[in-house]
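**Student:** What would the 3D arrangement of this be:
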Amino acid sequence: MQDENSADDDEESSSLIREPSKLERLESDLTRARAFIRNLVLKFTQTLPVNNEENDYVPQGDVYSNASEFHKSSLMMEKMFKIFVYKEGELPMFHGGPCKNIYTTEGRFIQQMEIDTKFRTYDPDEAHVYFLPFSVAKMVQYLYVLNSHDGNAIKQVVADYVTVIANKHQYWNRSLGADHFMLSCHDWGPMASSFVPDLYKNAIRVLCNANTSEGFDPTKDASLPEINLITGELNDVIGGPPPSDRSILAFFAGRLHGQIRSILLEYWQNKDEDLQVYKTLPKGVSYNELMKKSKYCLCPSGFEVASPRVVEAIYFECVPVLISIDYIPPFSDVLNWDSFAVQVQVRDIPNLKKILMDIPQDRYLRMQKRLKHVQRHFILNTPPKRYDVFHMILHSVWLRRLNVQITDQ
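**Tutor:** This is a model prediction of the structure:
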């Protein structure tokens, strides 16, 4: 029989057992997610989203570094990932962005997060990450004086915004920004983030300008594909003829913009019919049609490392040839770029034709076929569909959040 003192001790011990905090429960869920993705936990398999008619695609094949892991990670993300979008900030520089032309990706993502009902939560305590909904493209449009090279106004807005959310909410200070993310396709995205040290060092920066020489850190930052939709729609920009109807070895057209393009034009402009390299297209010649007639599409960096030609080449099923320095291609965590693209060093531009001619025909055919496979990951759907570019961007953020452990202060 238990004596009175023993019963009192048990009651006291029971009262000392602390309930886990909301953050601790959230982190525990993420720990189980990490284990599941790594094949250590199997009990979640019965509760994963089931495929339906619209979402019956299962990643497989050489276009992925690890197709099975990517598949399980994506489904787990759909099951549990929650994003809180800060409400502070007003249009036009917050909560919206350009939805056509060179900054299509930036604007479409921001606007989709505004209306999302699947991943967005209005309870910040259940969020895994916190989105800073400012548009660098809009800041440049409204705050930058053309040719002034003065970014102080943008600096002040970004710094003030982080100060506002840090003073009003507990979440930024709790993690020093490590579970927060921003997104920008403007060249000034990295610069805008550099105005707040914790934003630059700790937060997840989703950037088209994924330049490691300018501070891009692929272990915490994510590379964003640059998609240039002139009308904002995908009309006539997906698909192309079979390899047998592609008579041009390689093609590029673009203005003189940075050192790499200068070298490319110096060596190949008007030098060879097989490599059609133009600064300005001849009158009446269609850029899109030349991409469709080419086996390889050259994607040299401009002053910044990103180029919309990478996604254009994927859309038109023209094997992209990446010519860049310090560039991390989009979704490199899960996509095996060497399986569907060619990467050429700048020093090898003089040998470009030989490099491409030396690629065996069967290898080229495999790469070209894989472009059809990988297209879905770069397409902007309205509304979004599983594995499209919106979900791929979120998955990049999800993977980086899995690498972070946040604790109560």
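
**Student:** Please count neighbours and contacts with C-alpha atoms only from this point.
**Tutor:** Noted.

**Student:** for the stretch 101-250 of the chain, what spans make up the strands?
**Tutor:** Assigned by DSSP state E, counting those that start in this stretch, the stretch 101-250 of the chain shows strands spanning 120-121, 129-131, 180-184, 204-207, 222-223, 248-253.

**Student:** For these, could you give me a markdown table that also reports mean neighbour count?
**Tutor:** What follows is the strands of the stretch 101-250 of the chain, written out as a markdown table (neighbours: other Cα atoms under 10 Å):
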| stretch | mean neighbour count |
| --- | --- |
| strand 120-121 | 19 |
| strand 129-131 | 22 |
| strand 180-184 | 25 |
| strand 204-207 | 27 |
| strand 222-223 | 29 |
| strand 248-253 | 22 |
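
**Student:** Tabulate these (JSON lines), appending distance to Arg108.
**Tutor:** Below are these laid out as JSON lines (distance: least, Cα to Cα, whole Å):
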{"stretch": "strand 120-121", "distance to Arg108": "15"}
{"stretch": "strand 129-131", "distance to Arg108": "14"}
{"stretch": "strand 180-184", "distance to Arg108": "11"}
{"stretch": "strand 204-207", "distance to Arg108": "14"}
{"stretch": "strand 222-223", "distance to Arg108": "16"}
{"stretch": "strand 248-253", "distance to Arg108": "26"}
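
**Student:** Another for comparison:
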Amino acid sequence: MERVFKIYVYEEGEAPIFHNGPCRSIYSTEGRFINEMEIGNRFRTRDPNKAHVYFMPFSVVVMVQYLYEQGANDMNAIGYTIADYVDTISRKHPYWNRSLGSDHFMLSCHDWGPYSSSYVPLLFKNSIRVLCNANTSEGFNPLKDAALPEINLKTGEITGLLGGPPPSERSVLAFFAGGSHGHIRHLLFDQWKEKDPDIRVYEKLPSHISYEWMLKNSKFCLCPSGYEVASPRVVEAIYAECVPVLISDSYVLPFSDVLNWKKFSVVVAVEDIGNIKKILMGISEAKYMKMQKRVKQVQRHFVVNGPPKRYDLFHMLVHSVWLRRLNLRLHASM
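**Tutor:** Have a look, this model is predicted:
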């Protein structure tokens, strides 16, 4: 892949909606990828005839900021902007029409990314969509779409986020703190909110307790879905070398083409939320040690670097697109 894969970035569109995105906050992975494709040369080609895939550099996050009217009941302005963009590149270039969009890709970490793509049926059906909201019940197709990790970079940097004490020094069995967003978290709070000293679940963390300290001193970190399937807590756990406990429905995990999540995380079905303590206590010390070691091993695949380094988040995302492009066979005439 590193030797041959080439990506063409369409030059149409103007900042801030195009060629730009947030590099901090919960949507940081969207902006980081867009900006790296804009300034980097590792995979980018300026010759569209040499490209294997074509990247449409729009930011749904920025569209929401500039185009969405607070309190409105629809996102037509965002959807129509994407539709107009696809129409522009399809009229100006031959590449969209010759493949019906199947060798094109978009990337979005905003919850509205999947739905906004539906304003262009070929984009929704054919194109590679790299999405944080990788929900199969909402049309995410893992054969052609790729999951994007959600990473909350509050300062834009990962300084101080990586690492933690060894397992022998982690005094908390399991931890979660976050808002009551969605039915899965409602169930979690009903069962565990501030009820058990081993399963430390908070809707609002007490002011004297550090969130980062809790992550780094817990053996397991609970990662329930909120309103949407993706949660930044998955990567927060991996950064803190805490074994993630995944609680979701219909969620396709990032990089699951190459990473076996069962080796370094625990999957708890929604109906088993009441059995979390029993499940975690049933994991032997030897098995836990192996899982925690593997969390440390896979950590580099979720790290954001500037500039990117081999095997980091950027390279893993490019590899995910590469794999889906390999599944595509275009006619010779295309």
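
**Student:** Tell me how the two chains score on TM-score.
**Tutor:** TM-score for the superposed chains, counting by TM-score structural alignment, normalised by the length of structure 2: 0.99, backed by 333 aligned residues with a Cα RMSD of 0.6 Å.

**Student:** hmm, back to that, can you say which of the strands of the stretch 101-250 of structure 1 is nearest to Arg34 of structure 1?
**Tutor:** strand 129-131 (16.0 Å; Cα to Cα).

**Student:** counting contacts, what elements does the closest one pack onto?
**Tutor:** strand 83-85, strand 180-184 (3 or more Cα pairs under 8 Å, 6 or more residues apart in numbering; DSSP states H and E).

**Student:** Would you format those strands as CSV with distance to Asn235 of structure 1 included?
**Tutor:** Listed next are these as CSV, based on distance: least, Cα to Cα, whole Å:
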stretch, distance to Asn235 of structure 1
strand 83-85, 31
strand 180-184, 24
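
**Student:** Out of the strands of the stretch 101-250 of structure 1, the one nearest Lys138 of structure 1 is which?
**Tutor:** Each of the strands of the stretch 101-250 of structure 1 was scored for nearness to Lys138 of structure 1 using Cα to Cα, and the closest is strand 180-184 (10.3 Å).

**Student:** that older thread, quick one, which of the helices and strands packed on strand 129-131 of structure 1 gets closest to Thr121 of structure 1.
**Tutor:** Across these, closest to Thr121 of structure 1 is strand 83-85 (Cα to Cα), at 5.3 Å.

**Student:** from the middle of its chain, how far away would that closest one be?
**Tutor:** 17 Å (Cα atoms, centre = their mean, to the nearest Å).

**Student:** And that strand, what does it pack against?
**Tutor:** Under the contact criterion of 3+ Cα pairs under 8 Å, 6+ apart, strand 83-85 of structure 1 touches strand 120-121, strand 129-131.

**Student:** where do the helices sit along structure 2?
**Tutor:** 28-39, 60-67, 76-92, 95-99, 113-117, 121-125, 183-192, 211-216, 233-239, 276-281, 285-298, 313-326 (DSSP state H).

**Student:** any chance of those in TSV, with mean neighbour count and distance to Lys262 of structure 2 too?
**Tutor:** Formatted as TSV, the helices of structure 2 follow (neighbours: other Cα atoms under 10 Å; distance: least, Cα to Cα, whole Å):
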stretch	mean neighbour count	distance to Lys262 of structure 2
helix 28-39	22	24
helix 60-67	19	32
helix 76-92	16	37
helix 95-99	17	36
helix 113-117	22	26
helix 121-125	18	30
helix 183-192	18	21
helix 211-216	20	20
helix 233-239	25	14
helix 276-281	15	14
helix 285-298	17	9
helix 313-326	20	19
